[in-house]
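[1] Structural data only, the sequence is not supplied:
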């Protein structure tokens, strides 16, 4: 097969011969009584599957993560899909579990999240645009709570909610910078009190994170009730339960809590569910999808957002705490272009071609950026998980550059495999699949371990992440952040895990620092609470939770042809 341009992904998807979704489920050992078809090639899975399949053997649990990415991304989803197909190529049954893309990036600059080339989930148009409406259900549930907050204020705050201490904003699933800061209640008094608020993208909603970390519908109902929307004048938290909003929110999410079943171009079963923002939340697919997928074959392959310092750390210390599943192997995706950037000699800008000098053969630049790969491997090993390096091949690479990455992996004592899954599908990932099988048979000494215990104080949890994962010398708290931590601890949230919100473009909190920076401290300017999802998140730097559109957004290229087929989506 020849290398496929991203614009051809839709063409590959449209030509894919889909198997009936009942056959895909059958390959997982899932009966039709657990399926509710949603059009061609998609079905919802009933959550009773978790209990029904519980007696089956546990699949080998594989996480796909990466080195610190460029703004272009390094292909984690494509690698996840390719690896699932590759495992089947070598005779192992496999299911993949991936996140549902957000419309904002799809219509903005990043494109869709279905994978790419001959390693993608199909139909990719369905996956990237609406799917079964889960994201819209999250939007509705989140905004219903926002409406209940404003209604409470309009009625004189019977809950005791302080109008100046409301933290609950609104969300929508497109990029719209004009809505980052707004004023509501303008006009006559019947429109409610005038106050400043704003919008975030739906993927950044605490409801999305809560949905992704719930183990059942009842668990979701309880978690939604714990969401804190603000505080009283005495500093006491006000919850969705107190506003009597959690019940209606649960009803709106009753269908969305069930995972979606699709397939790859090679018919590997694909569970697609949830998509919490990777900067301020877990950046992982749902717990319930993994609980089902972990009983459906030899291997379950899932992914985590951004690099190991972010998505994998949260996967280990937040998601695995809740699911009870123990990862066996972590695949660290490495690309020539990202390692060249980590040499500090090049700069990549989203939406623009690679600088010409980056496409020249230069294994020395690859080696110069290798400290980032070494640091990400150390993070995986710190948690007692066996790492495997996947070299995600691009057409601008040279064999000498791939050899440089392999040499680094050998120095670190880690298995490494070149993967051409984008171009060659599962056959191109067979070598990687075998490396994963071999790694699973030789676990790290001591086995899986969390970075910190639940009872460790919040400050100590943050410091442990900063020093042992990011490589910082320590943590500096602003007065606001210090007050936040004291307040959350006093309110009974001190045992929650921590989800540090920082840039994804560096191991540090400074996006301009490449490689594996040393001699820096993590600056925490404030700390926020996601009581429903069940974590606190320190804010380190300027986190943008409502993206804007670029100069040439993807939405400008998307259309329909004369036959009504979608064109321009990738």
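    All right, it came through fine. Because the structure is a prediction, the values reported are computed rather than measured.
[2] make it CA atoms for all contacts and neighbour counts henceforth
    Fine.
[3] residues in contact with residue 208?
    By Cα atoms under 8 Å, 6 or more residues apart in numbering, the residues touching residue 208 are 138, 202, 274, 275, 276.
[4] now the second one: how far from residue 171?
    Just to be clear, that refers to residue 202. 5 Å (Cα to Cα, to the nearest Å).
[5] okay, those two: which has more neighbours?
    Neighbour count, other Cα atoms under 10 Å: between residue 202 and residue 171, residue 202 has more, with 31 against 25.
[6] Would you confirm that that one contacts residue 172?
    Yes: using Cα atoms under 8 Å, residue 202 is in contact with residue 172, at 5.1 Å.
[7] so what sits against both of those two?
    residue 139.
[8] quick check, residue 537 in a strand?
    Yes: Residue 537: assigned to a strand according to DSSP: H, G, I helix; E, B strand; the rest coil.
[9] Skip the chain neighbours and tell me the closest residue to it.
    residue 499 (4.7 Å; Cα to Cα, 6 or more residues apart in numbering).
[10] One more to weigh against that first structure:
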């Protein structure tokens, strides 16, 4: 049977005017800032007024470690949101915006798939409402103002060897990781080594996603440490006097974007930090506003639960005073077989033994998530090649872990296929079974926080960090940053730092290459293994197949 592509399904969507979607949430037309007919931003005034409402239940969707077989976390998030509405619940979803880098690289988009999508799909995966461009501009304005300050006399006595603020762009470009700037003589400034990160790794992105309002945004931007003097004292963004102008550039980007699913249910799509190099969650403003507008909010955290969910719990929930009522852990038969040693080309053949062999990865994620005090439901995202015996093998394994697995066919049937999952998730959320708590306290030493994650989540035997890194962590503690959470930058493909080590490995070490203080965002970034904060394109990037067809429609996107 031939299935339509995601983009073909999205083009056939019967979209309602965005004003109708807003009306279902109680948002009047005057509080919507429309971007065309099918997307809009929510006014800051409405967001402020909504804070007096009662909060709904928060449902987190996460997944096993990603494999080339596909897991479908966003698809499940959308399907579950539609399913909750189908069974009579008042629900909406909150997801991240898509980065152009992976869209033109290899990861693909971030709008769901099949009959469980958010639309307009093409807009969401490309420029959308310009939020990422605003973040890129604000970030690079600060970069320009730092170099400009140095050029005009360097009143702050910045040590040019210790400028920590890189530039960013929303594209995978390995050639920009390490560069030399200001060549060409006196008019161009003082040459120094610099580099680019991808926009989704920018501290400005993290700040926008964690800030509570424009005032909090400006304060956090001012707190960014951009460089150090020769005496090692920090130079802040506010010292450069860039925080005000950056806030102006980000004023509209702070407002959540309202769109809809294929079934005309509301969705906030806002912010987009990667989970392997940043904290991997949509904005606090979008999530908290959604909780004031509906009874259930389904949100997701990036990549596997060892990255996205861990940071959601330890960073976002801690900082925003949020607590999930239930976690939905997405797995697929195909991914279990791949974890069990089956090659991608052979995934279509039934192999129950391989499913069982791959389940330890799933089991470890279940155990880790339960350690946060939150009940866990496994969603088996159905593929048409799955057999009953393979599905039953996962259900039996999950039952032995003290949880339950539910088959969901939202990709093929939309909310009709996710109704069973939605019913059970709502029951658990309503039962108030969660007793959520982060896995480490604020006052734990920074190195101990890293070791807690490494040993309790990754199951590493040890953390490898040289004297320079340990001294840097101690210095930050002495400067008053010891109460910050840690944000691990690590490969998404494995519990270890080896992307080829699948399953549930033990006996490995966690090597720390670098630590970075994100004082504005409010966390310490810990760069582990070979992870890059500026990705590169693959040998055959997706961009080679993306084009306009004879009808000026986008082809090759998905």
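    Done, it's in. None of these values were measured; they are calculated from a predicted model.
[11] TM-score them against each other, please.
    Once superposed, the chains reach a TM-score of 0.97 (TM-score structural alignment, normalised by the length of structure 2), with 558 aligned residues with a Cα RMSD of 1.5 Å.
[12] Stretch 505-525 of structure 1 maps to which residues in structure 2?
    Mapped onto structure 2 using TM-score structural alignment, stretch 505-525 of structure 1 covers residues 493-513.
[13] Touching that stretch from outside, list them.
    By Cα under 8 Å, 6+ apart, stretch 493-513 of structure 2 touches 65-67, 304, 306, 339-340, 358-361, 364, 454, 457-465, 490-492, 526-530.
[14] which one's the longest helix in structure 1?
    Ranked by number of residues, the top helix in structure 1 under DSSP state H is helix 134-154.
[15] So for that helix, what gets flagged as buried?
    By neighbour count with 16 or more other Cα atoms under 10 Å, helix 134-154 of structure 1 contains the buried residues 134-146, 149-154.
[16] and residue 357 of structure 2, what pairs with it in structure 1?
    That one, residue 357 of structure 2, aligns with residue 368 by TM-score structural alignment.
[17] Enumerate every residue touching its match.
    Contacts of residue 368 of structure 1 by Cα under 8 Å, 6+ apart are 339, 340, 342, 343.
[18] Just to confirm, what residue in structure 2 is aligned with residue 312 of structure 1?
    Residue correspondence to structure 2 (TM-score structural alignment): residue 312 of structure 1 is matched to residue 309.
[19] Now do the same contact list for its match.
    62, 301, 302, 369.
[20] In structure 1, which residue range corresponds to stretch 457-464 of structure 2?
    Using TM-score structural alignment, stretch 457-464 of structure 2 pairs with 469-476 in structure 1.
[21] Same question for stretch 406-426 of structure 2.
    Aligning stretch 406-426 of structure 2 against structure 1 (TM-score structural alignment) gives residues 417-437.
[22] Need the contact partners of that stretch.
    Residues outside stretch 417-437 of structure 1 that contact it (Cα under 8 Å, 6+ apart): 1-4, 78-79, 82-90, 116-119, 266, 329, 331, 388-393, 402, 406, 415-416.
[23] residues contacting residue 331 of structure 1?
    Residue 331 of structure 1 neighbours (Cα under 8 Å, 6+ apart): 62, 63, 64, 65, 66, 387, 388, 389, 390, 436.
[24] For these, which two are the farthest from each other?
    The two members of these with the most space between them (Cα to Cα) are 66 and 436, at 15.1 Å.
[25] These two: who's more crowded?
    Between residue 66 of structure 1 and residue 436, residue 66 has the larger neighbour count (other Cα under 10 Å), namely 31 against 28.
[26] which residues touch the more buried one?
    Counted by Cα under 8 Å, 6+ apart, residue 66 of structure 1 has contacts 74, 76, 306, 307, 308, 331, 332, 333, 334, 376.
[27] all helices for the stretch 1-150 of structure 2, in order.
    Counting by DSSP state H, counting those that start in this stretch, the stretch 1-150 of structure 2 has helices at residues 6-11, 18-24, 44-50, 73-86, 100-104, 121-125, 131-151.
[28] Just put those helices in CSV and tack on distance to residue 507 of structure 2.
    As requested, these are arranged in CSV below (distance: least, Cα to Cα, whole Å):
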stretch, distance to residue 507 of structure 2
helix 6-11, 41
helix 18-24, 51
helix 44-50, 48
helix 73-86, 29
helix 100-104, 32
helix 121-125, 39
helix 131-151, 40
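[29] Looking at those, which is nearest to residue 538 of structure 2?
    helix 100-104 (9.7 Å).
[30] What is the burial count for whatever residue of structure 2 lines up with residue 251 of structure 1?
    Using TM-score structural alignment, the equivalent of residue 251 of structure 1 in structure 2 is residue 248. By the measure other Cα under 10 Å, the count of residues near residue 248 of structure 2 is 14.
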